[in-house]
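A.B. asks: Mind folding the following:
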Amino acid sequence: MMATVHTTRPITPLLRSAVGRLRFSLRPLQAFGGRLRYLLPRPRRFSGCYPDYQTALAAARAAGAMPGYDHAEVAPVSFDRMCRVAPWDYPVLFWLQRLSGDIRTLVDAGGHMGTKYLAFRAQLATSWPDRWIVYDVPAIVEAGRQRAAAEGLTGLHFVTDLREAGPADLLLGSGLLQYLDIPVSQLLLRMVALPPHLILNKVAFRKGAPHVTLERIGPALVPYQMRNEEAFLDEITALGYELVDRWSIPSLSHVIDTHPEMGASESAGFYFRLREARGRGDAPD
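C.D. replies: Next comes the predicted model:
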């Protein structure tokens, strides 16, 4: 005997509904030309947790990725976005304008291809330093020199050795410290003389012991450091600097995708000055 199927709805509408759901589920596949790889999970931005920079760098090599930042392929990643003023840049602009009478030479450490030079030109048009010098790794500096020459940016200079920059009135490090492979005090001591003014922005911290993760930047895995803030401040003040200003950047808090139990990082910016260096831009005591 043939079984009878009882339904309160016609078969055709049911089929149409099922096909409609199937079409909806296939839309991402159709939208990307049928390439299934676009449906796979996006690569993790942060992965791994390591005790120091070199261990993290070795892990990047072991993973078969391009290790570190010193690669021409990394230079164009997010370049246009980094050339725009972001909300966390405004405290930096405030202090650059306030200190403009004291700043003739500015060293932009970790300044990429001059992204802050390009972002800040309009805001600092009337208080621009005489010399803006970018210090970065060789591959990024070479790409920056080529771009600056092509665009006629004669006021932008590049060095791979801080001694080549000569004496500077201010060192700016915006997003530098996460990727720095040496202590920040060692970086400053490589200069001809300690700069009277120091602005460090987008510094990543965590509660407790510091650690290093790996950040995916284009084709590379780059060690990304999360410091202990108390130890960081001790390191800077031991060089003779005093803290003048600090600002928080909540939107740059990050969680390591593979280690969420470590908690979110914090991000902050700072303006320091040498204790004996006081100019008309300094805040009153």
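
A.B. asks: make it CA atoms for all contacts and neighbour counts henceforth
C.D. replies: Noted.

A.B. asks: Longest helix in the chain, by number of residues?
C.D. replies: The longest helix of the chain (DSSP state H) is helix 11-31.

A.B. asks: Can you show me the strands along this structure?
C.D. replies: All strands of the chain, identified by DSSP state E, fall at 46-50, 66-67, 105-109, 131-135, 156-159, 170-174, 197-205, 211-217, 220-226, 241-248, 266-274.

A.B. asks: Between those strands, which one is closest to residue 125.
C.D. replies: strand 131-135 (13.2 Å; C-alpha to C-alpha).

A.B. asks: Can you give the contact residues for the closest one?
C.D. replies: Residues from elsewhere that reach strand 131-135 (C-alpha atoms under 8 Å, 6 or more residues apart in numbering): 104-114, 117, 141, 155-162, 165.

A.B. asks: hmm, back to that, can you tell me which of the strands of the chain is packed in deepest?
C.D. replies: Stretch with highest mean neighbour count among those: strand 220-226 (a mean of 26; mean count of other C-alpha atoms under 10 Å).

A.B. asks: Tell me who's in contact with residue 157.
C.D. replies: Taking C-alpha under 8 Å, 6+ apart, we find residue 157 in contact with 131-134, 145.

A.B. asks: thinking again about what came up before, would you mind reformatting the strands of the chain (as JSON lines) and adding columns for distance to residue 11 while you're at it?
C.D. replies: Formatted as JSON lines, those follow (distance: least, C-alpha to C-alpha, whole Å):
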{"stretch": "strand 46-50", "distance to residue 11": "50"}
{"stretch": "strand 66-67", "distance to residue 11": "56"}
{"stretch": "strand 105-109", "distance to residue 11": "69"}
{"stretch": "strand 131-135", "distance to residue 11": "70"}
{"stretch": "strand 156-159", "distance to residue 11": "72"}
{"stretch": "strand 170-174", "distance to residue 11": "64"}
{"stretch": "strand 197-205", "distance to residue 11": "60"}
{"stretch": "strand 211-217", "distance to residue 11": "50"}
{"stretch": "strand 220-226", "distance to residue 11": "54"}
{"stretch": "strand 241-248", "distance to residue 11": "61"}
{"stretch": "strand 266-274", "distance to residue 11": "57"}
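
A.B. asks: let's see this one next to it:
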Amino acid sequence: MTAMAAWNQRLLPAVRWLPAGTAMRRWLYQTRFRAGKYHCGYSGVYGGFEAARLALPPGLAGFDHDAMADIDHYTTTAGGFEPMPATEYPVLFWLREALDEGARTLLDLGGYVGHAFRQYDRYLAFPEDFRWTVFDVPRITEAGRALAGKEAAQRLRFTNAVDEGCGMDILLAAGSLQYLSENYLQDRLSAWADRPRHVIVQRTPLHARRSFVTIQAVITRARQVAFCPYSVAERAGFINGMLALGYQLVDSWEKPRSLDVPFHPECHVETYSGLYFRLKAS
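C.D. replies: Now for the predicted structure:
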């Protein structure tokens, strides 16, 4: 049961008798949401990413903060990272295919401090000449460089310039597209004269019938709350946008995770998606 569902069971029945009960339930939820009571909670539906950004509650906005770059928990266990979840194996498979074809450069779009590199390297043993570049916001990449420096991770680097992805062999977007503006991936790819041959999308919410933007609350390890716009693309439109750029959809898979925006049942997403696109030969 989700935190929101448990809260509904405990609290909402108590206010159903009140006048304008739905309005009261909305107010109670908003009060708790703004106070940071829901980690990965969602609120509202907005006309676009910018509209959601302008509607963010008071608090940390986005991920470019020291509080969001806490890397201590990555160094407290052997290897620093949890075992590979089963839903990551399709990514491993297609990365291996790309490596076998000679791919040696990758842009990790919104890759935080490089955790995906470390996880996948355990299984794939990336070649010495392989270069994994993480694109993220400045505070995150600063923390990532500090961590990589301690490990002498020569194959891992960080950038704040997404267009460095032009000319790379692989683009990986694992759990990041929802934190970027609508059509961000297609817009960047369309601007690149030399597009990645391989594009892997992972842990991304795609809706069966609509696109929308909501606001997500994230609770940091220091118990601070950060709010950020959270965009969800319509699945067919997202895929068609990639096809229009010359890609073909080779594979797709699902991650058992749902998304619900309270008071907006039309925005329910049953599972998160994984997709592998390959650029057609010219």
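
A.B. asks: So which residue is dead centre in structure 1?
C.D. replies: For structure 1, the residue nearest the mean C-alpha position is residue 175 (4.3 Å; C-alpha atoms, centre = their mean).

A.B. asks: Next one: that residue from residue 52 of structure 1, what distance?
C.D. replies: According to C-alpha to C-alpha, to the nearest Å, residue 175 of structure 1 and residue 52 of structure 1 sit 18 Å apart.

A.B. asks: Could you pull up the contacting residues of the spatially closest residue to residue 138 of structure 1 that is not a sequence neighbour?
C.D. replies: Distance criterion C-alpha to C-alpha, 6 or more residues apart in numbering; nearest residue to residue 138 of structure 1, sequence neighbours excluded, is residue 160 at 6.0 Å. Residue 160 of structure 1 is in contact with 135-138, 141, counting by C-alpha under 8 Å, 6+ apart.

A.B. asks: One more: residue 180 of structure 2?
C.D. replies: Residue 180 of structure 2 neighbours (C-alpha under 8 Å, 6+ apart): 49, 229-231.

A.B. asks: which one of those sits closest to residue 8 of structure 2?
C.D. replies: Using C-alpha to C-alpha, the contacts of residue 180 of structure 2 come closest to residue 8 of structure 2 at residue 230, 22.7 Å.

A.B. asks: What lines up with that closest one in structure 1?
C.D. replies: Mapped onto structure 1 by TM-score structural alignment, residue 230 of structure 2 lines up with residue 224.

A.B. asks: got it, and residue 280 of structure 2?
C.D. replies: So, by TM-score structural alignment, residue 280 of structure 2 is matched to residue 275.

A.B. asks: pretty sure its match contacts residue 242?
C.D. replies: Yes. With contact defined as C-alpha atoms under 8 Å, residue 275 of structure 1 reaches residue 242; the gap is 6.1 Å.

A.B. asks: so how far is residue 159 of structure 2 from residue 166 of structure 2?
C.D. replies: For residue 166 of structure 2 relative to residue 159 of structure 2 (C-alpha to C-alpha), the value is 13 Å.

A.B. asks: what's the answer for residue 116 of structure 2, then?
C.D. replies: For residue 116 of structure 2, the distance to residue 159 of structure 2 - C-alpha to C-alpha - is 16 Å.

A.B. asks: Could you do residue 44 of structure 2 as well?
C.D. replies: Taken as C-alpha to C-alpha, the span from residue 44 of structure 2 to residue 159 of structure 2 is 32 Å.

A.B. asks: picking that back up, could you pull up the residues touching the match of residue 230 of structure 2?
C.D. replies: 53, 178-179, 212-215.

A.B. asks: The same query, at a cut-off of 7 Å, please.
C.D. replies: By C-alpha atoms under 7 Å, 6 or more residues apart in numbering, residue 224 of structure 1 lies in contact with 178-179, 212-215.

A.B. asks: What segments of the stretch 1-150 of structure 1 are helices?
C.D. replies: 11-31, 53-62, 79-82, 90-98, 115-120, 138-151 (DSSP state H, counting those that start in this stretch).

A.B. asks: I'd like these written out as CSV, with distance to residue 43 of structure 1 added.
C.D. replies: CSV is the format used below for those (distance: least, C-alpha to C-alpha, whole Å):
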stretch, distance to residue 43 of structure 1
helix 11-31, 18
helix 53-62, 14
helix 79-82, 20
helix 90-98, 31
helix 115-120, 26
helix 138-151, 24
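
A.B. asks: so which of those helices comes closest to residue 237 of structure 1?
C.D. replies: helix 90-98 (19.2 Å).

A.B. asks: thinking again about what came up before, closest one of the contacts of residue 180 of structure 2 to residue 170 of structure 2?
C.D. replies: Residue 170 of structure 2 lies nearest to residue 231 out of the contacts of residue 180 of structure 2, by C-alpha to C-alpha, at 23.1 Å.

A.B. asks: how close does the residue nearest to that closest one when sequence neighbours are not counted get to residue 50 of structure 2?
C.D. replies: Excluding the flanking residues, the one nearest residue 231 of structure 2 by C-alpha to C-alpha, 6+ apart is residue 213, at 4.3 Å. Using C-alpha to C-alpha, residue 213 of structure 2 is found at 9 Å from residue 50 of structure 2.
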